[in-house]
Every structure is written in C-alpha cells, then in structure tokens.
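*Asks:* would you be able to build a 3D model of this:
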Amino acid sequence: MTQPHEHYYVPAQSKWPIIATLGMGTSVYGLATWFNDMSAQRADSNGPLIFSVGGLFLAYMLFGWFGAVIKESRAGLYSAQMDRSFRWGMSWFIFSEVMFFAAFFGALFYVRTFAGPWLGGDGAKGVANMLWPNFEYVWPLLQTPDPKLFPAPKEVIDPWHLPLLNTVLLVSSSVTLTIAHHALKHGKRALLKAWLALTIVLGVTFLGFQAVEYVEAYRELGLTLGSGIYGSTFFMLTGFHGAHVTLGTVMLAVMLVRILRGHFDAEHQFGFEAASWYWHFVDVVWIALFVFVYVL
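*Replies:* You can find the predicted model right below:
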C-alpha cells in the first residue's frame, strides 16, 4: 500500500448512485406488489420477479461501488480526514437503521398498549360495541376481530426452542467476531481468519433456523402475514431483521475474502470495523426482538 493521500480525496463522477436508486426503487416496488398480491391471494403476482430484478441491480451496485472504494483505499488515496468521514458515515447509517427498527417496535408497542385494548373496549376510547361486540383483546392475538378476513393463527411460536437457539447463535457470533477483531489488531492473521469464518458459519446457521421457523409458522401454526396484526408485526420485524443478518453475513464474507488477499492491518482496518459495528447492531436488535416479540 502506498502512503496515504495528504488531502481530502474527491472521487470522479460515478454511475453507482444512479444504479443504487434504480435498484432500491425497483426492489421496494416489487416487494410492495408481492405483499399486496399475497394478501389478495393472487397466484400470478409479478412482485417476486420485480423484486429480484431490483435485487440484481443492488448486487451489481454493491459489487462495483465497494470494489471502487477498495481500489482507492489500497492506492493510498484516502487521508485521515477521509477515514473520519467514513466513520461518521457508517455511524449515521447505523443510526438510520436504529430509527428504522424503532418505527416497527413503536407500531408493536402502540398496538399492544393502546389500539388493541381500545378495540377490546378498555379505556375512554374503547370502541368494542361499535365494531366487534364479541371481541376480547388478549396478546398474542389468537382471536382476531374478523376471523373471516384475517384468519387467526392456531398458536404462537415457542420462544424457548428455535428462537432461543438463534439467540445463542447470534450472541456467540458477536463474541467470535470480537475475538477476530482483537486478532487483527495484534497481527494474528491465522486466528483472525478462523474466528471470522466461525462468525460467518454462525450467521448462516441462524438464517437456516429462521427459515425452518418460518416454514413451521406457515404450514403448521397458521401464522402468516395475513393472520392479523400479530402475524404482520411478527413477520415485518423478524423478516427485516433476517434481511439485515443476510446483509451482515455477506459483509463479513467479503471481509474474509479481503483478509485472505492480505488486506487490513492494525492501522488500516476500517472496512472490517464497519462490518463489525453493523453485526453487533444486528445482534442487539435480535435480543430486543426475542424479548418483545417472542417472550412478552
């Protein structure tokens, strides 16, 4: 690696922001179409195809854009000020993710604390007699106000089996990643590779168990996106978290490839640190999910 650039590096005009915009817009539109057609029980939905096209755009953007950033970094074009900018940028990105999940947790809290009891007739805003006279609110909502429109699930997922196992897996992955980070700081590259690879294995295992859990929920428990507010909040929170675990696993896999190619040392390791921050954030979100979605 050459000596760091003395001044703030300003890259040339790039196509990647435009491709990112196209990919994100297409993916969100495809996902919304997919969910709407699913709720309408349409079997000929184009949502999955549109979502996949958007995903390919995003994959192409990520590969190309981050590849360009890595080349610039390896060429020594980044100064200390640029490093601080990257750190602030990643910090604000994680903060935006905190707000993203806060919105869904807020919706869950509002339903459980206010809207649900009101529909059941509790409090000054109770409207049970106006809408569903026989509805009694109990969380988790296994008896929906309108069972014909929103068939209720048979039962909820037991938190002390797969969810608990997944909690152990993710907490363990934070420990293994921290050990890998310390190995990088002390130049122990063999340990770094081993512990980082183990972290990736734990992340993939988590995703596998979550897929098993989803199959069980749909096929055996009747717990779906269309099974009332409990089903929708459950799958929105756990599903988006699963997407974040997938992204974090990909990030760690890229870090492993870079480490195998000799990248990073005790002084230049922000790419690894950024991926680590993201992974620890995802782990903290899962602990909150386990407590507020599965247990309480």
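
*Asks:* going forward, measure contacts between C-alpha atoms and count neighbours the same way
*Replies:* Noted.

*Asks:* next, name the residue at the spatial heart of the chain.
*Replies:* Within the chain, one residue has its C-alpha closest to the average C-alpha position: by C-alpha atoms, centre = their mean, that is His244, at 2.1 Å.

*Asks:* which residue is the nearest non-sequential neighbour of that one?
*Replies:* Val282 (6.8 Å; C-alpha to C-alpha, 6 or more residues apart in numbering).

*Asks:* for the host helix or strand of the one you found, buried residues please.
*Replies:* Val282 belongs to helix 270-289 when elements are defined using DSSP states H and E. Of all the residues in helix 270-289, those buried under the rule 16 or more other C-alpha atoms under 10 Å are 270-272, 274-276, 278-283, 285-287, 289.

*Asks:* helices along this structure, start to end?
*Replies:* For the chain, the helices defined by DSSP state H cover 16-39, 47-74, 80-110, 116-119, 162-185, 189-216, 228-260, 270-289.

*Asks:* in the second one, what's buried?
*Replies:* Spelled out, it's helix 47-74. By neighbour count, and taking 16+ other C-alpha under 10 Å as the criterion, the buried residues in helix 47-74 are 47-48, 50-55, 57-58, 61, 65, 73-74.

*Asks:* also this sequence, please, to line up against the first:
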Amino acid sequence: MTSTNAQSTDRYYVPEPSALPFVLTVALVLLVIGVSSYFENSHLGPIPVWGSVALGIFVIYRWFSNITGESESGKYTPIVDRTYRWGMAWFIFSEVMFFGAFFGALFYVRELSVPWLAGEGAKLATHITLWPGFESAWPSNGPAQVGGDFQTIPAFSVPAVNTALLLASGVTITLAHHALKDSKRLACILWMWATVALGATFLYFQVEEYIHAYTELNLTMGSGVYGSTFFMLTGFHGVHVTLGTIMLAVITLRLMKGHFKPDSHFGFEGVAWYWHFVDVVWLGLFVVVYWL
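*Replies:* Alright, predicted model coming up:
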C-alpha cells in the first residue's frame, strides 16, 4: 500500500495535446498587429483588435476550464504542485525583468540623456552644436519641446489614493488567504470580493487620471520623452492590474463553488503572489514616476 501511494504521489500528470496554446498565440499576434497599426496611424479597422480579443478570451476560458477540471478531479499530485510553483515563480521573475527594463529606460533618460543634452559630463560640443540654451530638468519633453507644454500629475492626489487602494488590497487578500487556511470560507470570499472591488476602483481612478491628463494637462504619449515613459510604465502596470483583478474575480467565483482546500490551494496562492507583485511595482512607480 505504501509503495502504491508513493507511486501515486510521484506521478506527473501530462494532459492530452491541445491546439489552445497555438490559437492563443495567433490571437496575441493579431492583437499586436492591430494595436501597433493604430499607433502608427495606419489603422486596419476594429476587426483585428476586437476579433483577437474575443478569440483570446475564448481560448483562455477554455484553457482555464480544463485546468480547473483537472485540479478538482485530483489529477494534480504534489510534484505537479511543485511544478506550478516553480513556473509561477519564474513567471514573476520575468515580470520583474520586464518592468526593470522600463525603470532602467527611465533612469537612463533622467540621469544620463537629458543631462548630456544640456552639456553635462563633458558633452559641451553636443550641447553647443545641437541644443544651445537647453537646461537639464525633469520632467522634460526634450530640447525640441515635443508635444508642447504640459503639466504633470501631483503625486499626492489621485496617485496617492491609488497607492492606498493597492496597499489595502494587499491586506485584504492576505486576510482572505488566512481565512482559507483556517477553513473560514465565507470570510475568505468576502475578503476576496473586497480585494476585487479595490482593484476595480484603482482602475477607475487610473482611467480618470488619463482622461484628465489628455484633456486638461496636455500630457499625452506624444509629450516627448516624459509622456512616453509615463504612459509606458503606468499603462503596462494598469494592464497588469486589469489582468490581476480578472484573476481575483475568477478565484473568488471558484471559492463560491467550493473549490480549493485549506491545505491545497495553489491556484489561490499563485494569484496572491501576482497581486503582491503588482502592489510592489506600483510603490516603485509612485515614488519614481510621480513623486521624485
């Protein structure tokens, strides 16, 4: 009996071959083509964008449904659980590198490029020849004043509110996790819905912030290097918050259906890891992009 249990515990479940990963790749490629054509003023129409979004949602729904069914049917052994944990850890590491590249670009512009154009660091020839009179300052849309004059968003306004929202969401999802481990399912569900609400409120305020920036501050993606780095960093973070909020809602609905056990709930934990990562990235954005 012991030998049989050991073999069952060490068994690695391998699903049947599926076309879903390939179809999702096609959807993502079409989405990139559609969005990039829009930014390059050669818009191909709404079909590539919305068609790829619809296809992607369908594939993700089918894929997640399959994974949920496999998990609830007991096909995931401890070795599969370890694999998922390592996979999620490496995924979050790749996300750290993703945002690290953008933070690095911002650092390069602020600390090196703009000062060089202003003549610092023995770059006097560049300064005198190309941009005489340009002074190093941040925020800046460059010596050519690309996009015209603009105003920035004060850190201790909407960004501070959003910081409080995400910090609070980190607390609520932690309380939900402890409730799940203590077999308090109702409390876990309530704390999870609170986390979803906080994430959705964050997104609402970010949309309002973008509308205010475009309509009243003349701060757009065309506002030189500041506008491009601002929307690149905050925009990608907003995408991650959107995906995280959707995942939180899915996990909460699964909890309401009776999924996850106090001693076996990596689907919950993986989403919690991701959400804490999103919180930490926002703290860096608040300090570096809005405050400093």
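
*Asks:* using TSV, lay out the helices of the first structure together with distance to Lys154 of the first structure.
*Replies:* Rendered in TSV, the data for the helices of the first structure read as follows (distance: least, C-alpha to C-alpha, whole Å):
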stretch	distance to Lys154 of the first structure
helix 16-39	19
helix 47-74	28
helix 80-110	20
helix 116-119	19
helix 162-185	18
helix 189-216	12
helix 228-260	11
helix 270-289	21
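
*Asks:* of those, which is nearest Leu141 of the first structure?
*Replies:* Distances from Leu141 of the first structure to each of the helices of the first structure were compared using C-alpha to C-alpha; the minimum, 5.9 Å, belongs to helix 228-260.

*Asks:* what stretch of the second structure does that closest one fall on?
*Replies:* Following TM-score structural alignment, the partner segment of helix 228-260 of the first structure in the second structure covers residues 224-256.

*Asks:* in that stretch, what counts as buried?
*Replies:* Judged by neighbour count using 16+ other C-alpha under 10 Å, the buried positions of stretch 224-256 of the second structure are 224-234, 237-238, 240-242, 244-245, 247-252, 254-255.

*Asks:* pretty sure Gly222 of the first structure contacts Lys154?
*Replies:* Yes - look at Gly222 of the first structure against Lys154 with C-alpha atoms under 8 Å: they come within range, at 5.9 Å.

*Asks:* which residues are in contact with stretch 17-32 of the second structure?
*Replies:* Outside stretch 17-32 of the second structure, the residues within contact range by C-alpha atoms under 8 Å, 6 or more residues apart in numbering are 48-50, 52-53, 55-56, 59-60, 63.

*Asks:* now those residues as CSV including distance to Asn5 of the second structure?
*Replies:* Output for the contacts of stretch 17-32 of the second structure, formatted as CSV (distance: C-alpha to C-alpha, whole Å):
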residue, distance to Asn5 of the second structure
Pro48, 51
Val49, 50
Trp50, 49
Ser52, 45
Val53, 44
Leu55, 41
Gly56, 39
Val59, 35
Ile60, 34
Trp63, 29
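
*Asks:* about what we covered before: and Gly222 and Lys154 of the first structure? Which one has more around it.
*Replies:* Gly222 (18 against 14; other C-alpha atoms under 10 Å).

*Asks:* the closest residue to that one other than its chain neighbours: neighbour count?
*Replies:* Leaving out its chain neighbours, the residue that sits closest to Gly222 of the first structure by C-alpha to C-alpha, 6+ apart is Pro153, at 4.5 Å. By the criterion of other C-alpha under 10 Å, Pro153 of the first structure has 24 neighbours.

*Asks:* can you tell me how far Pro153 of the first structure is from Pro133 of the first structure?
*Replies:* As for Pro153 of the first structure, its distance to Pro133 of the first structure is 21 Å (criterion: C-alpha to C-alpha, to the nearest Å).

*Asks:* now do Ala20 of the first structure
*Replies:* Taking C-alpha to C-alpha as the measure, Ala20 of the first structure and Pro133 of the first structure are separated by 49 Å.

*Asks:* between those two, which one's more packed in?
*Replies:* For Ala20 of the first structure against Pro133, the residue with the higher neighbour count under other C-alpha under 10 Å is Ala20, and the figures read 19 against 13.

*Asks:* ok, back up a step: for Trp193 of the second structure, state which of the contacts of stretch 17-32 of the second structure is nearest.
*Replies:* Checking the contacts of stretch 17-32 of the second structure one by one against Trp193 of the second structure (C-alpha to C-alpha), the nearest turns out to be Ile60, at 21.8 Å.
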